[in-house]
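Q: The sequence isn't on hand, but the structure is:
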């Protein structure tokens, strides 16, 4: 942990020094705001910036830019408007392209003994509506939201819980916030830096008007008093910093969504109080507007090829690359191929918390999970759908990780129908119907309904190939697509017996990376949602872990949290990865898929090479989209 903390300390130093570097003389106003400044509706730029703005230096291959333009992109459904928040990637602390953590919104962070985090806010930093951003915004979240039973019935997020202990939170002055525990919390900064981060602040000046603790009930009309009975629901509806669907909610992101839902076209306008500048003192972002248009997922490649986007990766697959390349010259764009970092691109999730007792017993039998994995012809999937360019194997780690081994990738993941059939026979599943499908103990055919979010045809193509090989071991597969919200709720409730999603986001972990996702700590781990929910709600809902191997993973995770020794952390990581490969809690198919990125010819500063990943990475976020600009 000492090495990790040294790296962190050095990583945090550079932006602070840059922020203190003298800027050029007063800069020209951002053209987008000139009229508002002239009319007196907006203060000039030097009064909108913090006293010490974050100076962002372009990376190698990037240049200083010019103001203006509207960046067009396509999203698959209205809820994806949150990608303005994800890709804007303004965080208290954030990852660099090298995946080191450095201050961003914060001016500095001091870490003592790995357990005391003193956060300094930039003097003069303001929300997008011009209100001051201070420690009061942190206090409001901690005292009035996280610890309010009506707004947060389960209390503060479980990710803040270390050995059963919540942090001591202090606000010494308007620019200082201190989080401390009695033991180290190695997850804290990475939680703050995530694509969907732990948001420990809120715009108090806005939300207080909707909070019973801050409303003078004597001044309310009778109708307003009645409405106060549902104040918590109204507060939660308005408080969506991450979902980004309330245009009235102030933000700290480079662009603010100005389009209320429901809509099929969302507009993000530049934040007049954004805290970053380029080395010449020009306030970022360079681009004035983001235009997010909702499109059917299957139409996104065709629309991208027609030149309807300026930057697009979401909705594009490696299979689209050839078609997209053929249209580069006609539609004036270029296609980049970025690496991905997930443990597996396509993964099956047996639901160990399935409600049906027969399926629950089946999914919890490791022989069943191993048999299904052994009966997948990954080479066929790779050759037919990914031009043989993918890496076949488990939902484990990629070769860039220090923990990578061939055994982690291939254990129980080679194509072996004889061994798969033997495992199912050993379970007593020997009876078959007239079509050769094995029978369950209740006499019904062994037909696995695999549920998907129905957003990508690629999933259906892979499942069709898996079905062909599973038929050879007497297992039938049926695909059930549904909308993403319905899909997730069915998994969480235990109605789903198996689902499809991508694998572990962090496929290139180091000893300092949190192994939380490899243990039952989150409801969104589709292999054990109720165990994860039990942890997240501190036992108020969900189910306690009742499988020894899963409990072992949880115990190892707690050991990782407690130790400050990097060698011990690495040892714990290796043991957890070995358990996953052996137990097949998730069944990976192929990974290391290249991600096509369509970039219009006039858009500058998009790296030619990059890693397209959710967390860490925030898709384009770590490459600073606020530095992207149009050269027209």
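A: Good, I have the coordinates. Values in this document were obtained by computation on a predicted structure and should not be read as measured data.

Q: going forward, measure contacts and count neighbours with C-alpha atoms only.
A: Noted.

Q: Can you give me the first-to-last residue distance of stretch 404-415?
A: End-to-end distance for stretch 404-415: 21 Å, by Cα to Cα, to the nearest Å.

Q: now that stretch, how far from the chain's geometric center?
A: Between the centre of stretch 404-415 and the centre of its chain there are 26 Å (Cα atoms, centre = their mean, to the nearest Å).

Q: contacts for that stretch?
A: 370, 373-378, 392-399, 577-578, 581-582, 584 (Cα atoms under 8 Å, 6 or more residues apart in numbering).

Q: ok, 7 Å please
A: Contact with stretch 404-415 is made by 370, 373-377, 393-394, 396-398, 578, 581-582, as judged by Cα atoms under 7 Å, 6 or more residues apart in numbering.

Q: List the buried residues for it?
A: Residues of stretch 404-415 classed as buried: 404, 408, 409, 410, 411, 412, 413, 414, 415 (neighbour count, 16 or more other Cα atoms under 10 Å).

Q: same thing with stretch 463-480?
A: 463-477, 479.

Q: ranges for the strands of the stretch 201-350 of the chain?
A: 255-257, 265-270, 276-277, 289-294, 311-312, 333-338, 346-350 (DSSP state E, counting those that start in this stretch).

Q: Tell me which of those strands approaches residue 602 most closely.
A: Residue 602 sits nearest to strand 333-338 of all the strands of the stretch 201-350 of the chain, at 8.2 Å, using Cα to Cα.

Q: let's bring in a second one:
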């Protein structure tokens, strides 16, 4: 339903969008009188007549509404760092909290763009030793404490532990905090320290890393700023630029962002939509121009380097075989190679995901694994949610 904003469009979904326009502060979905499902007693679903969506600027606004008790149920955007505050206000504002398992390999991930347009930066970002330096300059334990109250697991592997593709020996490969190793790796890459203490390119020209993000506030932005400080500590001039999602997302997909930020969800069954495993399409911000090339079968975008082309070839083999054992072998090889090459640089993952539920809102599962790819909470069949009337 997320894309069906046309209020005139017929739908087989439980609710129909009946009120929405660009720039509005809300969206309204109304019960579909022709919905095809009934409950076990023959009563037509859905139970809820209207769903009112607040359209807000950022996660800070989401959390403000939830803490005030103004949301019937909310999972996405609810910050674990504010969990103690939620618990303090729960009784007064008539809600309770759930903690769901989240299939995020990392809740905050950095995407050095290996197809970035500037040739000097492209060569640098394609250097695995440089990416390793970025990774080993991060203190993931501190990031975990600040962003997830210490409840996540510092890690670099691109899947969660419950995935069939999980491999324990690489769970946190190149993830140890070692600032001296990071500096020595930059020396090996050939980035001398300039007179001002910042690293330069080999020819002495200035070097500045630019991290872009749609996180404009909250604990995730705190984590990004912290990583920028870690990179500055090894001599890399680093700038953080924040912007709204409607500006950020097109820039990232158009290959305009040097280092993008997001999470790495799809951690249980990543081959369903492998955008974090290799350049699959324009959403693969580790190299969106290469992803466009793969998506268009070479008609658009740019041809990838050898390392990323190998991952594409492995995925083509994965799709071509019907042997489940061979599929598993190939998928695990993709995960292993992309993790060890740090194509995405992760911080910590598998933190519990908080959920706010009003006490009169029912049929929300307490035990659930949340993931974008399954459209959480869509697998609960929200047509069965109901609101107790006073």
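A: Ah, there it is. Just so we're clear, the structure is a prediction, and the values are computed from it rather than from any experiment.

Q: Need the winner for burial among the strands of the stretch 201-350 of the first structure.
A: strand 255-257 (a mean of 27; mean count of other Cα atoms under 10 Å).

Q: isn't residue 448 of the first structure right up against residue 479?
A: No. Using Cα atoms under 7 Å as the test, residue 448 of the first structure is too far from residue 479 to be in contact (8.4 Å).

Q: biggest helix in the second structure by residues?
A: helix 324-340 (DSSP state H).

Q: In the first structure, what range does it match?
A: Using TM-score structural alignment, helix 324-340 of the second structure lines up with residues 566-582 of the first structure.

Q: what's the mean distance for the matching stretch versus the second structure?
A: Compared with the second structure after the fit, stretch 566-582 of the first structure shows a mean deviation of 1.1 Å (mean Cα distance after the TM-score superposition for the first structure).

Q: Dump the strands of the stretch 201-350 of the first structure to TSV, plus distance to residue 107 of the first structure.
A: Below are the strands of the stretch 201-350 of the first structure laid out as TSV (distance: least, Cα to Cα, whole Å):
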stretch	distance to residue 107 of the first structure
strand 255-257	20
strand 265-270	22
strand 276-277	11
strand 289-294	27
strand 311-312	31
strand 333-338	31
strand 346-350	39
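
Q: Of these, which is nearest residue 623 of the first structure?
A: strand 333-338 (12.5 Å).

Q: Residue range in the second structure corresponding to that closest one, please.
A: Against the second structure, strand 333-338 of the first structure falls on residues 95-100 (TM-score structural alignment).

Q: Please say which position in the first structure residue 170 of the second structure maps to.
A: Residue 170 of the second structure maps onto residue 408 in the first structure, by TM-score structural alignment.

Q: Can you name the helix or strand that its match falls in?
A: Assignment of secondary structure by DSSP states H and E places residue 408 of the first structure within helix 406-410.

Q: What separation is there between the equivalent of residue 498 of the first structure over in the second structure and residue 283 of the second structure?
A: Taking TM-score structural alignment, residue 498 of the first structure has residue 259 as its aligned residue in the second structure. Using Cα to Cα, residue 259 of the second structure is found at 13 Å from residue 283 of the second structure.

Q: Residue 164 of the second structure too?
A: Taking Cα to Cα, one finds residue 164 of the second structure at 24 Å from residue 283 of the second structure.

Q: for residue 34 of the second structure, same thing?
A: Where residue 283 of the second structure is concerned, residue 34 of the second structure sits at a distance of 36 Å (Cα to Cα).

Q: Who are the contact partners of the residue most central in space within the second structure?
A: Geometric centre of the second structure, nearest residue: residue 263, 2.1 Å, by Cα atoms, centre = their mean. Residue 263 of the second structure sits next to 106, 107, 108, 109 when contact means Cα under 7 Å, 6+ apart.

Q: returning to what we had before: so how far is the match of strand 333-338 of the first structure off the chain centroid?
A: 21 Å.

Q: Looking at the contacts of stretch 404-415 of the first structure, spot the one nearest residue 332 of the first structure.
A: Minimum distance to residue 332 of the first structure across the contacts of stretch 404-415 of the first structure is 34.1 Å, recorded for residue 398 (Cα to Cα).

Q: And for the aligned partner of the closest one in the second structure, the neighbour number?
A: Aligned by TM-score structural alignment, residue 398 of the first structure pairs with residue 160 of the second structure. For residue 160 of the second structure, the neighbour count with other Cα atoms under 10 Å is 26.

Q: Tell me if I'm right that residue 160 of the second structure and residue 268 touch.
A: Yes. Taking Cα under 7 Å as the definition, residue 160 of the second structure is a contact partner of residue 268 at 6.1 Å.

Q: Can you check which residues contact both of these two?
A: Joint contacts of residue 160 of the second structure and residue 268 (Cα under 7 Å, 6+ apart) are residue 103.

Q: For residue 505 of the first structure, which non-adjacent residue is closest in space?
A: In space, residue 505 of the first structure comes closest to residue 342 once its chain neighbours are excluded; the distance is 4.5 Å by Cα to Cα, 6 or more residues apart in numbering.

Q: unless I'm mixing things up, the one you found is touching residue 509, no?
A: No. Residue 342 of the first structure is beyond contact range of residue 509, at 10.2 Å (criterion: Cα under 7 Å).

Q: you'd agree residue 25 of the second structure is up against residue 55?
A: Yes. With contacts counted by Cα under 7 Å, residue 25 of the second structure reaches residue 55, the gap being 4.9 Å.

Q: so what corresponds to residue 38 of the second structure in the first structure?
A: Residue 38 of the second structure maps onto residue 277 in the first structure, by TM-score structural alignment.

Q: what kind of secondary structure is the alignment partner in the second structure of residue 596 of the first structure in?
A: With TM-score structural alignment as the criterion, residue 596 of the first structure lines up with residue 354 in the second structure. The three-state assignment at residue 354 of the second structure reads strand, by DSSP: H, G, I helix; E, B strand; the rest coil.

Q: Relative to residue 307 of the second structure, how far out is residue 354 of the second structure?
A: For residue 354 of the second structure, the distance to residue 307 of the second structure - Cα to Cα - is 38 Å.

Q: cool, residue 236 of the second structure as well?
A: Taken as Cα to Cα, the span from residue 236 of the second structure to residue 307 of the second structure is 25 Å.
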